[in-house]
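Asks: the amino acid sequence is not available; the structure is as follows:
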């Protein structure tokens, strides 16, 4: 493997392409949020806040409401107000606050909040990522032991690597017996220029003796890493900058790599042309087609990359031309080498890299492709697929879980060798996450509900709509992971649920019940219950309105202003301490005090009645002469 910078890139090139369970506090927060499900929370509470009322509970709910609707700058405003009154919070609120601070450009404060998040949730992976102390060796160990690997049976004492399927044949790269026109990449090797070889497979899957493939394509320089369309009529492959008998060089007179395209005409590979994005100034190599054959992936050190070699993709147009290359981005590419891409029909990108933590040399990683085309964080596929040496050129049949990889690990026959493998266990344990969306009160199924899947950092992963039976489904979620599912429907409150997926393959059922934004209120209904209004308490022997009581009364006031014909009856109660007559008078004063507050704030007295009931309607057994604790 160490000689591949010459074998595949240039005679003297320096590139080397081939080489939580939910906490009680969180549950409490969910319940607090649901208490206000019948009023448009943001409108009501902002009206209250504009009048100067301050409440940590109100500010938190305002922040959450805007956060759920992805209005992070406004969420930041109310979370800031919340933390000004209450410097301690549930771990998730610290994280949300940090996210919203970033949305307004306050990264310094966001980092400070993340440090607080780490203090209260040190075991959370987000905190670990923030501190950059993830134990990658533990991940590799967990992913190891999933492959049965053995020599593919086609290796030589030279370099053999980079296989591809062409019908029932395996086409690969080899530097075996290519004649006397041999220049070495490194003086401690004895490798010839590489050519393409092919081996037929027996009915049992064993590979037969290799023979040269497409002699008219093989030149006196390097050919390597082909990929074929499903109809077998088009091939993309890597070659030194050499075509039509002419050798190209860069400014330093170095012959680099290019990707070429050939067409099968009358059983002969012809019309060899280089792709338009090639250049004499940089290398392009190791092409791979997407399953739908509409995108070409490849490795290159072209301008705009992140490191020594990056992975790129280019759209294949209807006329066969190629679009402008697009870098796969920071999630995949590093300042090191990323090379040998392979995309499966299961939306998984396999590639070799030395830029992500591995066992040594090039390691093979897998990154899942998200629905929007971006990538999840790469995962090391573990030993024995990876070794302390270079491991690369991964190829798998997703139906049989059989495939090939290349490596220069110890114990091989040549410099690089091709190994065949059987994957005995998939890298990612996955489940189906699904459920039915219904109306909380009536049980009616809710069709056309938008359901969003988010990871534990609240990054949007996927969005679906419930069908006519209220059913929604996410086909693939990872076992053991924490997700958040958000449901949104017109005239209903947005609801967010936290779910931890089990650690075994299967299905997870998550029913969702939504509450209506507006709930009908009829004559005789308890307004406090209908609108989630807390009980109003008074100090001992007092009847003046406390600040916390005023906050609750503001909700009543807001509703009554919106519905000017609504009339309400204010009722006050006491416990059994003191005399029956005294309690009756005290509760009556409290009821009238409440009524007077509403009148003072603009409610017509004709719309109000008030009465004190004293100790006539106790909520427990603690009547006169019954022994009870102070708490009771």
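Replies: Thanks, I have it. Everything numeric in this text was worked out from a predicted model, so none of it was measured. Numbering: from 1, shown residues only.

Asks: going forward, measure contacts and count neighbours with C-alpha atoms only.
Replies: Will do.

Asks: what are the contacting residues of stretch 362-375?
Replies: Contact with stretch 362-375 is made by 19, 328, 331-332, 347-354, 376-381, 385-387, 389-392, 394, 461-462, as judged by C-alpha atoms under 8 Å, 6 or more residues apart in numbering.

Asks: quick one: buried residues of that stretch?
Replies: For stretch 362-375, the neighbour count (16 or more other C-alpha atoms under 10 Å) marks 362-369, 375 as buried.

Asks: farthest pair in those?
Replies: 362 and 369 (21.3 Å; C-alpha to C-alpha).

Asks: mind listing the strands for the stretch 451-600 of the chain?
Replies: Applying DSSP state E, counting those that start in this stretch to the stretch 451-600 of the chain gives strands spanning 460-465, 471-478, 482-488, 495-500, 506-509, 512-514, 568-572.

Asks: try this one side by side with the last:
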């Protein structure tokens, strides 16, 4: 039954059996989220040879939303075989189902198409920036020993919380004490909370109903307990005091509830105040100090199908306004099932981050403000081609549990135990530093204001460069920043930087020039005006259009200062013969002079010469192996002021 609670979107529909007789009724079932009944009719229609984009989309979606990715793959393949225009989202869904069949090469092809169609989608940009995601995940893999537990039923068992020597989990196994009530999303019984005995080695036994006051005739799911085990937060359908709440579409959504343990009974079951009849709130998690509550929701402000939010607990069932987690954690996909360790590590499930298929489990380190750093896929065998979610770990013993609908299980979803055999580095810290200099003279600039911005240009920190021109910021791994340098009488300089996904130091120097620049005899106008290399085509000496744009800067200065005389000096690298380079550079110097004269500079104000490879500025002489960048430094033009 996790398919209801973890799958797109975060809501549930309660309805009774409908015998779909035709396509119109199937469409009605689909609209009402009764996917099981919709599938029955749609497949009968498809078996008769009927084909349409709408039919294959709905068949694919009906399986996709039930986490049956391999079945969805069949119908999405039929959809794309029609070669009709479809929304970009279907390229992403198809790629997910291809991963479920472990066809990662084809999945990446459709992710490339998804990126081309929707490059602004964070899922697309994450994929584009991590195209080697599979090899990265492989490096993180092999750190867990996994085995299935003994408490699984033939239906759904998933999501868990440690409660003393018990594991509290959700199950849709039928109860003899209740009449069978089922959801038409999956046709399975609604979930209740069960308690299983937990042994020191992690094995589970003797599952029993947890609490009659907490369990209802609808869904209960994913509890989290305070350390003193006196308060529990849990997920339930919108059902309070025997009354069912529905949204405008007559859908029963999910809400968070809070209960207190008094005299061994759970009482005072109340909603949290940021619930709503119009969106879902589910899957609670508590920070180590129990002052912050994390959860999944599709409330207004959600970036994707569900995001992870947090609120500050300010009193007895009073809270701050919910806010999305910052950074690159939330995507246009599903982020759900948060779990936080004593070390402030946040584990969560996502199908928007680059993964192996379906929901994968990821981990990040929360900073002191409770916001995430770099995102790491925990790798196989925890993650696989299907849905993997609801991770929790006991840090001292390095043992824990997660849920999955992978092949080889007992039921629709099963609970697995694990032992972590190798700890991954999560305390990823980056130092961003640099030196502020005068771009003309190389002089270091002290007391310059240096400001750090995030990728959306929100100001994060500000500092001053020291007496040696140095600045320093403590930043997060795997994030994009902008750094701005400012100093009186100098131009403002700004540059982007992306920190790597590992601890270390990132260096970003900033060189800026004075707003009013002094020109005197000996000044190289190329440096003063920050003119890059004047490029010529190979073995040619005529002025290209891009070179002409740079020469315009010299032209303006010479027209504004009619007494200036300039010596044009052209240089080459050491490749080719000395004689060849000497002749080529001389032709280029003369061509540059001719262009300036043609555009209004008197010929008696210009001299020039080619120096070939005779004045190299680095080691790259004949016979010395150098990079293209090193050779480029020698291919330069100089405009030296020889008279004012």
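Replies: Looks like it came in fine. Please read all numbers here as calculations on a predicted model, not as lab measurements.

Asks: report the TM-score for the pair.
Replies: Once superposed, the chains reach a TM-score of 0.54 (TM-score structural alignment, normalised by the length of the first structure), with 463 aligned residues with a C-alpha RMSD of 6.0 Å.

Asks: which of the strands of the stretch 451-600 of the first structure sits most buried?
Replies: strand 512-514 (a mean of 22; mean count of other C-alpha atoms under 10 Å).

Asks: which other residues reach it?
Replies: Contact partners of strand 512-514 of the first structure, identified using C-alpha under 8 Å, 6+ apart, comprise 435-440, 487, 492-495.

Asks: neighbour-wise, give me the winner out of the residues you listed.
Replies: Counting neighbours by other C-alpha atoms under 10 Å, residue 437 comes out on top of the contacts of strand 512-514 of the first structure with 27 neighbours.

Asks: and the contacts of strand 512-514 of the first structure as a markdown table, adding distance to residue 59 of the first structure?
Replies: A markdown table is the format used below for these (distance: C-alpha to C-alpha, whole Å):
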| residue | distance to residue 59 of the first structure |
| --- | --- |
| 435 | 32 |
| 436 | 32 |
| 437 | 29 |
| 438 | 29 |
| 439 | 28 |
| 440 | 26 |
| 487 | 23 |
| 492 | 22 |
| 493 | 18 |
| 494 | 18 |
| 495 | 18 |
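
Asks: list just the nearest of those residues to residue 404 of the first structure.
Replies: The closest of the contacts of strand 512-514 of the first structure to residue 404 of the first structure turns out to be residue 435 (C-alpha to C-alpha; 39.0 Å).

Asks: in contact with the nearest residue to residue 477 of the second structure once chain neighbours are set aside, which residues?
Replies: Excluding the flanking residues, the one nearest residue 477 of the second structure by C-alpha to C-alpha, 6 or more residues apart in numbering is residue 501, at 4.9 Å. Neighbouring residues of residue 501 of the second structure by C-alpha under 8 Å, 6+ apart: 374, 428, 477-478.

Asks: one more: residue 249 of the first structure?
Replies: By C-alpha under 8 Å, 6+ apart, the neighbours of residue 249 of the first structure are 241, 255-256, 280-281.

Asks: closest to residue 119 of the first structure among those residues?
Replies: Proximity of these to residue 119 of the first structure (C-alpha to C-alpha) peaks at residue 281, which lies at 50.3 Å.

Asks: the host helix or strand of residue 198 of the first structure vs the second structure, mean deviation?
Replies: Counting by DSSP states H and E, the element that carries residue 198 of the first structure is strand 195-200. In the superposition with the second structure, the average deviation recorded for strand 195-200 of the first structure is 3.8 Å (mean C-alpha distance after the TM-score superposition for the first structure).
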